[in-house]
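Trainee: Just the structure for this:
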Amino acid sequence: MFYFFLACALLIAGYFIYGKVVEANFGADQCRVTPACRMEDGVDYVKMSPAKIYLIQLLNIAGLGPIFGPILGALYGPAALVWIVLGSIFAGAVHDYFAGMMSVRYDGKSIPDAVGYNLGKFAKQFMNVFSIVLLLLVGVVFVLGPAKLLANKIGFELDKTAAVAVWTGIIFAYYFLATILPVDKIIGRLYPLFAVCLLVMAGGLSTMLIVDGYTFFPNGIGLANVHPTGLPMWPLMFITIACGAISGFHATQSPLMARCLPDEKCGRPIFYGAMIGEGIIALVWATLGMTFYQTPEALQAVLASGGPAAVVDQVATTLMGPIGGFLAIIGVIILPISSGDTAFRAARLIIADFTNVGQRDVAKRLMIAVPLFVVGYLITKTDFNIIWRYFGFSNQTLATIVLWAAAVYLVRHGKIHWIASIPATFMTAVCATYLCVAPEFALKFDSSVGYPIGIATAAVCFVLFMLKARKTVVEVDAPDSPGTIG
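Mentor: Down below sits the predicted model:
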């Protein structure tokens, strides 16, 4: 129990200590007028209270990542807790802060524009395509996932296939409304309540572990790899536990709230703070996986029979009873739905930014949203078993690119770049190594070959960055207008 609360305390301390370092290095200015105040349009640029934005941001970025990822990561043992803590403080929260605050400085632009301003036009075009594809996949999977869970609980006396189809249609209809309506009409009103439910669920399950007398981490707190099937910790654990430590998906969500920020000093509690909140949720579920199940083999057996959803169902029902368990499951259903709708909304805004189509007029919103949902519906008819296996890699690759863009931003503005360039280098090593050794990719190198290649790739990227940084002329009182390094 001590180590669980120690990990939570370290995350909170990271927010108050390292979060202030990040904020000071960025140079957040409370007197600078934000896009929400300067460009208010009543649709996407809508000033909201910091507390409301925080809760919306937490729900936007959460999805199923801080639950399913840590459950799978728990198979590796307590090392998962170390990655969640260190990853959240020094990588994930830094990534989310810069994704949000660069957007604030760039008139609320989406992340492809922020990357393009700092890494060049090619990076911008790549990010436009990459982000939209990723968001479509997230949106569609977050239709099918909750539809199947809801069909198991509320089937309308239909067979399983028909019940899933009905719930898919209902969720798609909700997504469409949330995508085209002003941000304060549905998202701004419902998400703060949903976020509170999410936090209560995590707190309730943790409390019941203590009340029921479970021994926390019954197999000890060693950092050795205890995965029952022998999967290597490097780099798989760092890909598996994505949203609980660092996630590129967050970079697509932060600009949504950047358009609602009342002043820049709100950036640390909203962007950095929401990632710390997600890290705590991830700690809860990783701890549940290692404590509720007395051995990694017991956890693996449930995962093999029904996946992470079966673990959530079993843990919630056992610890909180039928009613509490049902409410916990509903909370897990809300998570993907609340990320799926903002995934489609973010895709609409990225396309709007790319095509320079204003979004104040509802007809122009429909012009983008309708084709987007038609494509999304068609994708639901394909097999996602293979595609989803690439999501973790794509997610972390996006995060890596955003961290490099943040590092360049800091160089251009005469700031200390290490807070972004070090995690960017580490994540480059993770992604490059995974690309070399993962069985779903073509290379399939042995670890003796793939590991050195991955680390060497990260080293080369860092050297190239440092060489470019030395040639960059630091702009005095650098304007935040679009421009590229060098």
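Trainee: can we go C-alpha only for contacts and neighbour counts from here?
Mentor: Noted.
Trainee: Against the centre of this protein, work out the most remote residue.
Mentor: For the chain, the residue at maximal distance from the C-alpha centroid (Cα atoms, centre = their mean) is Glu157, at 35.5 Å.
Trainee: Checking it next. Helix, strand or coil?
Mentor: coil (DSSP: H, G, I helix; E, B strand; the rest coil).
Trainee: Ok, Pro146 next?
Mentor: Three-state call for Pro146 (three-state DSSP): helix.
Trainee: same question, Val473
Mentor: Using three-state DSSP, the three-state assignment for Val473 comes out as coil.
Trainee: could you check the distance from it over to Pro479?
Mentor: As for Val473, its distance to Pro479 is 13 Å (criterion: Cα to Cα, to the nearest Å).
Trainee: Also Gln125?
Mentor: 23 Å.
Trainee: Who has more neighbours out of the two?
Mentor: Applying other Cα atoms under 10 Å to Gln125 and Pro479 shows that Gln125 carries more neighbours, namely 16 against 11.
Trainee: what about that one, which helix or strand?
Mentor: helix 121-153 (DSSP states H and E).
Trainee: Give me the angle between the longest helix belonging to the chain and helix 121-153.
Mentor: Assignment by DSSP state H gives helix 296-355 as the longest helix of the chain. Orientation check (axes from the mean of the first three to the mean of the last three Cα atoms, to 10 degrees): helix 296-355 against helix 121-153 gives 130 degrees.
Trainee: Please give the structure of this sequence too, so both can be compared:
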Amino acid sequence: MYTFLGGIALLIIGYFTYGKFIEKMFGVKNERPTPAYVNSDGVDYIPMSTLKNSLIQLLNIAGTGPVFGPIMGALYGPAAFIWIVVGCIFAGAVHDYLTGMISIRNRGAHLPELASKFLGKVMKHIVNGFAVLLLLLVGTVFVTTPAELMSLLTDGKVAAWIFVLFIFAYYIIATVLPVDKIIGRLYPYFGALLLISALGVGIGLVVTGAPIPELTLENFHPEGAAIFPLLFFTISCGALSGFHATQTPIISRTTKNEREGRKIFYGMMIAEGIIAMIWAAAAMSMFDGYNGLNEILAAGGPGAIVSEASFTLLGAIGGTIGVLGVVVLPITSGDTAFRSARMIIADYLKIAQRKLSKRFWIAGPLFIVSAILTQIDFNILWRYFNWANQSTAVIALFVAAMYLYIARKNFWVALVPGTFMLVMIITYILSQPIGFNLPMNLSWIGGFIGAALIVVLFFRAARKARANNIPLEVDVSDWKVA
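Mentor: Down below sits the predicted model:
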């Protein structure tokens, strides 16, 4: 229990200390107009309140990541707590804050446009394809998981495919309508439901005295399970997730003032970390240890853990609210995944989005491809999603590091976590069956050598970019509505 409560305390302290440090280092410009006003178009660029933006951001970035990921990560034991806390404070929240703020400084630009500006024009095409693929995988995965949870909630009386149809219909509407019509109106309530359900489970664990394991050398991870690199892909959204880099520009286009950035971007990542801590603790303590947890996961997946933990700790009514709080996570990330994909493609092809017909013209093919992807085995999709997700996080962190290097600011805050995860993604794809399936020792060698070469190239490009005085932000007077 001390490790669990101490981890949550550290997350909160991290927001007020390291979060403040990152904000001060970046340098907020309170007087600078934001894209919400300068680029106002009544569709994607619309000023909204800090509270509304914060709750929407939390739902956008969450998905099932801070629930399903930590539940699966609980199989690694209390080591999961370390990655959630350290990863969230020093990697995930930094990633989200810098991505959001740099986007605000550049007309609400998405990651491909930022990568083009700071990492080279070739990267624009690479990252654009990578981001759209990631968003399609996210949208597809987040169609099936809430449908399965809802089917569990109705004891199978309503088939999952019926929920899939309803979710797809909702996604289409939310993707093409102005951001304040559905997302802006409903998400704050969904965000409150998510927080209430997670806090209910957390309080239930404390009140019932759940045997949450403490971190010791003996139980650092069960049965010698290999932590590196798998843990960092199992728990992503609760610690570091590239998917967030595709979501923050949605809110960078609705933020009223730069001073709100720490609450919206850094703060909501910390909130997600707390949710991840709660569900990791529930999974570790409520199912008779490692073997019991493994059996339930094998039989019913993470959804079974969510259902049983919610109803056990919160009762019938509270349990239903708890499950619904988790159901809204993938739904409210799935629709913004498709929305982000529409916006990225529109920016790439320079297609104005004021007209509804043009939004449908881009969104339609995305949903057709997603419907086809639902026929692929979920576990395969999830593995590729995990790798693509963390690869996108590395790209975003290197973009942030380049921005800070050119600005002559502390670029190490982004480059260190970016390089760490770069080693992990190279090692992962070299060693896993979905990649090259090489022996682990060779994969580690390849991971370190590959990361070292990329870092050398980064510094070479960074010195050149600084010498060429690449502009860090778009001149407000040059902004035009897309």
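Trainee: Return the set of buried residues in the helix or strand following the longest helix of the first structure.
Mentor: Downstream of helix 296-355 of the first structure, the next assigned helix or strand under DSSP H and E is helix 362-379. By 16 or more other Cα atoms under 10 Å, the buried positions in helix 362-379 of the first structure come out as Arg365, Leu366, Ile368, Ala369, Leu372, Phe373, Gly376, Tyr377.
Trainee: Could I get the full set of strands for the second structure?
Mentor: Counting by DSSP state E, the second structure has no strands at all.
Trainee: Need the counterpart of His110 of the second structure in the first structure.
Mentor: Taking TM-score structural alignment, His110 of the second structure has Ser110 as its aligned residue in the first structure.
Trainee: Please name the residues that touch the residue farthest from the centre of the first structure.
Mentor: Applying Cα atoms under 8 Å, 6 or more residues apart in numbering to Glu157 of the first structure gives no contacts.
Trainee: repeat for Gly289 of the first structure
Mentor: Pro70, Ile71, Ala74, Leu75, Leu299 are the contacts of Gly289 of the first structure under Cα under 8 Å, 6+ apart.
Trainee: can you count the residues close to Thr342 of the first structure?
Mentor: When neighbours are counted by other Cα under 10 Å, Thr342 of the first structure registers 25.
Trainee: now do Lys256 of the second structure
Mentor: The number of residues near Lys256 of the second structure, taken as other Cα under 10 Å, comes to 22.
Trainee: same check, this time on Glu297 of the first structure
Mentor: Around Glu297 of the first structure there are 15 other residues, counting by other Cα under 10 Å.
Trainee: cool, Tyr2 of the second structure as well?
Mentor: By the criterion of other Cα under 10 Å, Tyr2 of the second structure has 11 neighbours.
Trainee: so what's it closest to, chain neighbours aside?
Mentor: Nearest residue to Tyr2 of the second structure, sequence neighbours excluded (Cα to Cα, 6 or more residues apart in numbering): Glu214, at 6.8 Å.
Trainee: Tell me if I'm right that that neighbour and Met1 touch.
Mentor: Yes - shown here, Glu214 of the second structure and Met1 form a contact pair, counting by Cα atoms under 8 Å, at 6.5 Å.
Trainee: which residues in the second structure does stretch 394-405 of the first structure match up with?
Mentor: Counting by TM-score structural alignment, stretch 394-405 of the first structure pairs with residues 388-399 of the second structure.
Trainee: can you tell me the mean distance of that stretch from the first structure after alignment?
Mentor: In the superposition against the first structure, stretch 388-399 of the second structure averages 0.6 Å from its aligned positions (mean Cα distance after the TM-score superposition for the first structure).
Trainee: So the match of His110 of the second structure sits against Ile351, correct?
Mentor: No - using Cα under 8 Å, Ser110 of the first structure and Ile351 do not qualify as a contacting pair, with a distance of 9.3 Å.
Trainee: ok, now which ones touch the counterpart of Ser333 of the second structure in the first structure?
Mentor: Under the alignment (TM-score structural alignment), Ser333 of the second structure maps onto Ser339 of the first structure. Contact partners of Ser339 of the first structure, counting by Cα under 8 Å, 6+ apart, are Leu59, Asn60, Ile61, Ala62, Gly63, Gly139, Phe142.
Trainee: quick one: buried residues of the helix holding Gln125 of the first structure?
Mentor: 121, 123-125, 127-128, 131-132, 134-151.
Trainee: Off-centre distance for it?
Mentor: Taking Cα atoms, centre = their mean, to the nearest Å, the mean C-alpha location of helix 121-153 of the first structure is offset from the chain mean by 12 Å.
Trainee: ditto for stretch 303-313 of the first structure
Mentor: Averaging C-alpha positions (Cα atoms, centre = their mean) puts stretch 303-313 of the first structure 21 Å from its chain's average.
Trainee: That one: average distance to aligned residues in the second structure?
Mentor: For stretch 303-313 of the first structure, the mean deviation from the second structure after alignment is 1.0 Å (mean Cα distance after the TM-score superposition for the first structure).
Trainee: same deal with stretch 346-354 of the first structure?
Mentor: Counting by mean Cα distance after the TM-score superposition for the first structure, stretch 346-354 of the first structure comes out at 0.5 Å.
Trainee: List of residues touching that stretch?
Mentor: Defining contact as Cα under 8 Å, 6+ apart, one finds that stretch 346-354 of the first structure is touched by 109-112, 128, 131-132, 135-136, 179, 252-253, 256, 358-359, 365, 368-369, 372.
Trainee: Check stretch 222-232 of the second structure too.
Mentor: Contact with stretch 222-232 of the second structure is made by Gly73, Leu75, Tyr76, Gly77, Ala80, Trp83, His221, Tyr290, Met424, Ile425, Thr427, Tyr428, as judged by Cα under 8 Å, 6+ apart.
Trainee: returning to what we had before: would you check how far apart the residue nearest to Tyr2 of the second structure and Ala80 of the second structure are?
Mentor: Using Cα to Cα, we find Glu214 of the second structure at a distance of 11 Å from Ala80 of the second structure.
Trainee: coming back round to it: dump the contacts of Ser339 of the first structure into JSON lines; add distance to Trp167 of the first structure as well.
Mentor: As requested, the contacts of Ser339 of the first structure are arranged in JSON lines below (distance: Cα to Cα, whole Å):
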{"residue": "Leu59", "distance to Trp167 of the first structure": "21"}
{"residue": "Asn60", "distance to Trp167 of the first structure": "21"}
{"residue": "Ile61", "distance to Trp167 of the first structure": "23"}
{"residue": "Ala62", "distance to Trp167 of the first structure": "21"}
{"residue": "Gly63", "distance to Trp167 of the first structure": "18"}
{"residue": "Gly139", "distance to Trp167 of the first structure": "15"}
{"residue": "Phe142", "distance to Trp167 of the first structure": "12"}
